[in-house]
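Chemist: I would like the atomic coordinates for the input below:
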Amino acid sequence: MARRLSTACCVIAAACLGLAASGMTAWLGATGLQDAPRTQQDVCARPEPGSALEEPAELRSRDGVLETDLSIHDQKLPDGTSRYCYLTPDGKPSPTLRLKPGDQLVIHFKNDLVDLDTATPAIDRPLAGAPICTTRPKADVCASGAMTPISTNLHFHGLTVPPVCHQDDVLKTSIQPDDAPFEYRLRIPDDAPPGLYWYHPHLHGFSKTQVLGGASGALIIEGIERADPSLAGLPERVLVIRDQDLVNPDAPPSKSEPVMTKSQLDNDGDVANSGTGFGKPSKDLSVNFVPVPYPNYPPAQLTMKPGERQLWRVLNASAITYLNLALLVGRTPQQIGIVGLDGVPLQFEGSPSPSVQRVNHIGLPPGARAEFIVEGPPAGAQALLVTRAVDTGPAGENDPNRALVAITTSVNASEPQARLPAHAEPLPRSERPWVGDVAPVRVRKLFFSEQPENPNDPNSPTKFFMTLDGETPKPFDPQSDIPDITVRQGDVEDWIIENRSMELHDFHIHQLHFQLLDWSGVAVNEPFLRDTVNVPYYNGRMLKYPSVRLRMDFRDPSIVGTFVYHCHVLEHEDGGMMGRIKVVPRDTASSTKPLNQQKGEL
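Modeler: Below is the predicted model:
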């Protein structure tokens, strides 16, 4: 169960504490803040529950460049919950960024966050609503690593780009409200997999707060029809599913649900896993910001032409909520055609996978994406996009069954705003062998674990760990520069990720993708790539810890540098369930601490 984080995990920069009390009053008077307390504005407006779905605004590259201004804002609601949002200069929230391989992405990113602390009346806290530490000495954005409630940065989830400042560094880059717009400038690789990626904050200690509040957006690399020409000409629809604090936390369950025992809560007030598929969820969900709140789950509305084939690009941008999506007509699950996962077509870089795999449901842990073909229901029929219950374990949170989108048909239904090109030139043949056919140079084992700060009090703050086998668990240290793992660029490795805790975890690594080889020792037939995967929970009775085995691909030279791997349940990541990996140039000495350097086997 994701409990209140250990205070040791949230190291807050204290450079501003030297401002003397005698100087504070003079500074406040000079700024006028004593006489003008901040008033809340609806900067992060959201649609009403049950609204028609609108797709995010799109920003497309032109002549090989997508350049835009983007700002992040926050807002405190009357019920005490917080919202976060990305806005374009003309007020469009969380635009979808669309680029082609080889394009340049340039974002002039402005941090417009304000202090949302409303614990005391405004007259007693005249700095509320103003940037914290505006008189501090200027720090180097690329090196400060500052972690405060109003610091932020950007991570481009899934892209294989250098993990350096101004591109995709999340370890040291920290942008403050009084900084000038910060320029992110990165080049999409020529061989980038075409598919769905996303951008979000990745500030250690505050990732969950900002993402849960809504700070996220889709990023699409064009050309998926080149990997599968049968997709050419299809209309495409972007659906971003986010979680948020419950709108109606005190409401009784819907009468349509079976009678449940009273919900048990963890220290964060999140609902514990009921194990039944029903009951109060830990978080509400939204689709393209249309809330679908507990207890009645009024779905967002979508209209399609009868029988129309569309490509849906679906992102689970939740901070902590697992999804298991299904499309129902009546009560019957429909077949959907998966064509891509986590930004990579199923058939890519020599993968032996079919280009389309037909399934009747698809699991998406936090951070994961799926692209699939759907067909509109027959004329007169109605359909529902739902998420089925996900069993997150005895210590997990409650992710029950619920509706998300109600789909009706009309011959006059409007088209989605984007359509794939009608003609597709096939992608060139990959020069590298399929990673699944490459023998790993070594095998490593890592494990997830948790521990209450006070072993005698299971409800005390929880420490979260991700540890290399044979080492003592310790939370991620943001102040350290020592990598937990060192890998040589060009190598292929197998990683075994064990789960020694009693809740589901969600492994993710930056800058690269991997192939899932086996699930708790049982081989799986998944000849395609991911960047996020569930690791099943330990129930206390198993003879060995559950695990996954992953074929890790470090062959791309763009990933040389230092980046992170972690649980993408952001409450766990913020709490210390993260490690640092350094990829060194190919001509550097071998990697550190393998289980078996000779055969790459256990």
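Chemist: C-alpha from now on. contacts and neighbour counts both.
Modeler: Will do.
Chemist: Assign a three-state SS to Ala26, would you?
Modeler: Secondary structure, DSSP: H, G, I helix; E, B strand; the rest coil: Ala26 is helix.
Chemist: please give me the structure for this one as well, since I'd like to look at both together:
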Amino acid sequence: MRIRINIACLLAFSALTLPVPPLMAQKPPVVHNFQQPPLLTEVLPNAPATKFLRLSTSAFKSTCNPNGNVKRVGAEVYATLHYVLGKFTINNPDPDDPEGGEDPVELRSYGGCNSGPTLEVLPGNTLHINLINDLSKVDPSCEVPSPDGLALPPGVGCFNTMNIHTHGLHISPTGNSDNVLLSIAPKTEFPYEFNIPNDHPAGTFWYHSHRHGSTATQVASGASGILVVRGNRPYVPPTPDDPHPLADIDTILHDSSGTPTPEKLFLLQQIPYACFQNIPDQKGGPWQAIFTTKGLYTVASTDPNGPLNAPWICPKPTPQNHATIGAIENFNLQMFSSSIWDTNGRFTTVNGVVQPTVTLPAGEIQRWRFVHAGIHDTINLQVVRASLPRVGANLVATSALLGNRLQQKSAVQQLCVATPTTLIPQFEIAVDGLTRKHLEKVGDGGDNESNYMQPGYRSDILLVFAQDGDYCLLDQAAPPSQRVNPATGTGGGQGPSTPQLLAYIHVRGGRAVAGDLQEYIEKSLAAANPQLPQSVRDGLLKGNLSPWAPFLELPAPHSDLQKAGFSIAFPKFMVNNAVYDPDVVNITRQVNTSDDWLLTAEGEPHIFHIHVNPFEIMDVTYLEANGQQVSIYDKSGHCRTDLPIDKQEMQKQYCSMYHVLRDTVFVENGYQVHARTFYDRYIGEFVIHCHILDHEDAGMMLNIEIVPDLNAPGHGLGMDVMHAHNP
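Modeler: Predicted structure coming up:
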């Protein structure tokens, strides 16, 4: 395999004692600047709007104007979102790409851009979304039976029918609120109304399509966006009547002059677009054969050395090949595989851009909001100082890499070497939209060597670069033990088989920082907030964020242990040994009570997600040969170091989770995750499912209903009690 880099890259490598790979023809590097996700066009309100906390994003403005708009009137936020088949391009650094580095695609999208528009609200807002489904009523995936070329699993299909799920929001799951049991058909529109309570936590959330049967296809197509709940509630001291007043960490994230901490949003998407050979009027329908470097990939492909595991390409269409532009239309070929993202050659995008360049000054504390909006592949986030061969070398100018992921492997491994001395720590302040009780250092070369992001996860970090230089934002390769094929370290799993460069980070200007970066951040926060009581400021100096955490501990359970076991017995994808049935309520629980849950996975790892209410990770255990369940945590809540090496490796994803609140969690095969949830405030029917979304579509989901009173007639629903008085 040839490693392809441009001529300028030779200058960077010339000082290395490594073999220089063959060069492409001279070609200037193509730099794609970082951009924020798009924003909807603001419409002037008819009445004074509530004071809003949007931070300036003009320096990183999106290049796409989404189809829709937003208007704010007091506490009411009105947005129009068009769900369309958007035409745009995705940059592709593979020099074999016939489109010259920009692949045209046509994908289902909120607003027609390569990432959905960011929605911003405040606690107490009512978010009205008029969702207009502009997709075609002509939908081969809706045919019964499905066309032979699609061969869809039971329950999968109707890719043009959709809805909206506000992932992580604590709001009603019924009516026209966060109701994923709705189906919004093509050429129709629907008025959503999301009533966000006044006591809702501020944080990073997201929205995506969640119509069962089409969820994976639409999210893989990019039908997702970031939803930020901004907070302006300052810290107030506790009282006997209110021992833990609600406060927002947003209010302390500023410098000594009051300037808000700069922030960047990272919507991480894994869009498996492919170009199909669509012969007119072909038997079995369209979307049957994908172009690869080794021929056409179809459902009949079985040779592991052939198109089954070959990178995908997009040839220019000719009268002979009938090549389409990039599309997502075949569930089995493009999504329904644990290894497809590892082999197709596509890149994880940042706000729709492949390997953008982030430019920022040294010494500046920034807040980065990460959202994993992919459907089933782990992202192991690391920030690494580039190992450049000479002083003054510029990673961005001299190393805009060419090649697909495998072709870039050698260059990434040479330039972005992750060691305890090159890793730049990430200081996590929130997970899944909820502020942590303590600042968590990630990427220090120890147990928390990576910021493990699973589909559905969010991670808010504070980050500071001590000095000028070039850095790599990496999706680090997973160790072989965490791959589908451990012997070869390939085949999908908890991260890519080869490291992927997600973004270049170019640090210039500002001022250098000496000493420990965590101490620098903690001292900066304490110094910038002199209004806080001294005891609270002293806590900040030790990383204590509990005054701003919305939850400290959830109440003890009210009932017996609940279970959610994910398993596969092909072709069945099941929760608690049952395939999803939309007409069955599998679990009924009572509002304002809590449960302990035991989460397990068989055969391969899965990802537990429950709508409406978050949960607290109480413990993670594994089964020893003697049949005993053993906790991975010591008495202080840290990962144990006295376990076998293979267990220490597997437990790393959980090391920062002890008694942490989340709404989505990875369940490792052979491990048990012990979680506690509180069914606060809202009644109604919603879902629990695997957030590997092709698994969810294939049946790995169940319905749970929260009712007013388990012991009342009809569980407190309806008017059954009236029959006794009116015989």
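Chemist: TM between them?
Modeler: Overlay of the two chains. TM-score (TM-score structural alignment, normalised by the length of structure 1): 0.68; 460 aligned residues with a CA RMSD of 3.9 Å.
Chemist: following the longest strand seen in structure 2, which helix or strand shows up next?
Modeler: Longest strand in structure 2, counting residues (DSSP state E): strand 76-91. Sequence-wise, the next helix or strand downstream of strand 76-91 of structure 2 (DSSP states H and E) is strand 102-110.
Chemist: buried stuff in that next one?
Modeler: For strand 102-110 of structure 2, a neighbour-count test (16 or more other CA atoms under 10 Å) marks Asp103, Pro104, Val105, Glu106, Leu107, Arg108, Ser109, Tyr110 as buried.
Chemist: Need these in CSV (columns: distance to Lys71 of structure 2).
Modeler: Converted to CSV, those look like this (distance: CA to CA, whole Å):
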residue, distance to Lys71 of structure 2
Asp103, 34
Pro104, 32
Val105, 30
Glu106, 29
Leu107, 27
Arg108, 24
Ser109, 21
Tyr110, 17
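Chemist: right, and the pair among those residues with maximum separation?
Modeler: Greatest spatial distance in these: Asp103 and Tyr110, 19.6 Å, computed using CA to CA.
Chemist: And stretch 48-55 of structure 1, how far out from the chain middle?
Modeler: 22 Å (CA atoms, centre = their mean, to the nearest Å).
Chemist: same thing with stretch 672-680 of structure 2?
Modeler: Here stretch 672-680 of structure 2 is found 21 Å from its chain centre; the criterion is CA atoms, centre = their mean.
Chemist: Trace Val660 of structure 2 over to structure 1, please.
Modeler: When structure 1 is aligned by TM-score structural alignment, Val660 of structure 2 is paired with Phe528.
Chemist: And Arg211 of structure 2, by the same measure?
Modeler: In structure 1, Arg211 of structure 2 lands on Leu203 (TM-score structural alignment).
Chemist: Does its match touch Val170 like I think?
Modeler: Yes: with contacts counted by CA atoms under 8 Å, Leu203 of structure 1 reaches Val170, the gap being 6.8 Å.
Chemist: Overlap of the contact sets of these two?
Modeler: By CA atoms under 8 Å, 6 or more residues apart in numbering, Leu203 of structure 1 and Val170 have these common neighbours: Asn153.
Chemist: list the contacts for the residue most central in space within structure 1?
Modeler: With distances taken as CA atoms, centre = their mean, the residue of structure 1 nearest its centroid is Gly367 (3.2 Å). When contacts are counted by CA under 8 Å, 6+ apart, Gly367 of structure 1 touches Leu315, Asn316, Ala317, Ser318, Ala319, Thr532, His568.
Chemist: among those, which are in helices?
Modeler: Among those, no residue falls in helices (DSSP state H).
Chemist: Out of those, which comes closest to Val344 of structure 1?
Modeler: Using CA to CA, Thr532 comes nearest to Val344 of structure 1 of these, at 12.0 Å.
Chemist: How is the closest residue in space to Thr592 of structure 1 that isn't next to it in sequence assigned, secondary-structure-wise?
Modeler: Using CA to CA, 6 or more residues apart in numbering and skipping the chain neighbours, the partner closest in space to Thr592 of structure 1 is Thr486 (5.4 Å). Put simply, Thr486 of structure 1 is strand when judged by three-state DSSP.
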